[in-house]
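1. Sharing a model prediction with you, sequence too.
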Amino acid sequence: MTKADIVAQIAKQTGVEKTVVLSVVEAFMENVKGSMIAGNDVFLRGFGSFIIKHRAEKTARNISKNTTIVIPSHNVPAFKPAKTFVATVKDAE
């Protein structure tokens, strides 16, 4: 499902124009991104959490050049679904 599909589905369910729904969806995504950039996690009860995972510094190998490189520590955005969300998806199989 793409963003356009989500916008179309919400517009169909609510009767709101697609342009309005698109602006709301875009604003939601921008707020989530902005909050995570600021170092805050986003919790949506019953849906899941957008969290920041910290990756430690590690040594890796470039096997084509046979060299060792150091990958610095960094943060990675992640999504952790809520238990009820996971249970619902499991039951849908």
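-> Nice, thanks for sending it over. Residues are numbered from 1 along each chain as shown.
2. alpha carbons only for contacts and neighbour counts from here, please
-> Noted.
3. Lys58 and Val24, how far apart?
-> Separation of Lys58 from Val24 (CA to CA, to the nearest Å): 40 Å.
4. all strands of the chain, in order?
-> 42-44, 48-55, 58-62, 67-71, 74-81 (DSSP state E).
5. Contacts made by the first one with the rest, please.
-> Translated: strand 42-44. For strand 42-44, the external contacting residues (CA atoms under 8 Å, 6 or more residues apart in numbering) are Val32, Ser35, Met36, Ser49, Phe50, Ile51.
6. Farthest-apart pair in these, please.
-> Using CA to CA, the pair of these lying farthest apart is Ser35 and Ser49, separated by 12.2 Å.
7. Comparison target below:
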Amino acid sequence: MRKPDLAAVIAERADLTKDKAGEVLNVLLDQITQTVARKESVTLVGFGTFEARSRAKRKGKNPQTGQEIEIPASNTVAFKAGKALKDSVN
């Protein structure tokens, strides 16, 4: 499912226009993005938690040459599924 498909489902279920549902979806995603960028977590009970995590620098190998390289430290986003989401998948 892509973003426009999700907006269409929201529009149908919430009795909104597709444009308004798309706007709501964009605001939701923007707010999650801004909150995680501030290193705060976003928890949607029953769905899951989005949070920022730091990765330490580490050693790796260039797959083409086999040469050992150092991968710099970086930040990433993690998602931990909630119980209800896990149960629905299983």
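-> Great, that's in hand. This one's a predicted model, so the numbers in the text were calculated from it and none came from an experiment.
8. Drop the TM-score for these two in here.
-> With the length set by TM-score structural alignment, normalised by the length of structure 2, the two chains reach a TM-score of 0.90; 90 aligned residues with a CA RMSD of 1.3 Å.
9. re the thing from before, narrow the contacts of strand 42-44 of structure 1 to those that are buried.
-> Val32, Met36, Ser49, Phe50, Ile51 (16 or more other CA atoms under 10 Å).
10. Counterpart of the second one over in structure 2?
-> Looking back up the chat, that one is Met36 of structure 1. Aligned counterpart of Met36 of structure 1 in structure 2: Val36 (TM-score structural alignment).
11. pretty sure that match is in contact with Phe50, am I right?
-> Yes - in terms of CA atoms under 8 Å, Val36 of structure 2 counts as a neighbour of Phe50; the distance is 7.0 Å.
12. Find residues that contact each of the two.
-> Val42, Val77.
13. Specify the helix with the largest residue count in structure 1.
-> Of all segments of type helix in structure 1, defined using DSSP state H, the longest is helix 18-37.
14. returning to what we had before: let me know the closest of the buried ones among the contacts of strand 42-44 of structure 1 to Ala87 of structure 1.
-> Ser49 (15.6 Å).
15. counterpart of the closest one in structure 2?
-> Checking TM-score structural alignment: Ser49 of structure 1 goes with Thr49.
16. Distance to Val16 of structure 1 for the buried ones among the contacts of strand 42-44 of structure 1 - can I get that in a markdown table?
-> Shown next, in a markdown table, are those (distance: CA to CA, whole Å):
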| residue | distance to Val16 of structure 1 |
| --- | --- |
| Val32 | 23 |
| Met36 | 29 |
| Ser49 | 27 |
| Phe50 | 27 |
| Ile51 | 31 |
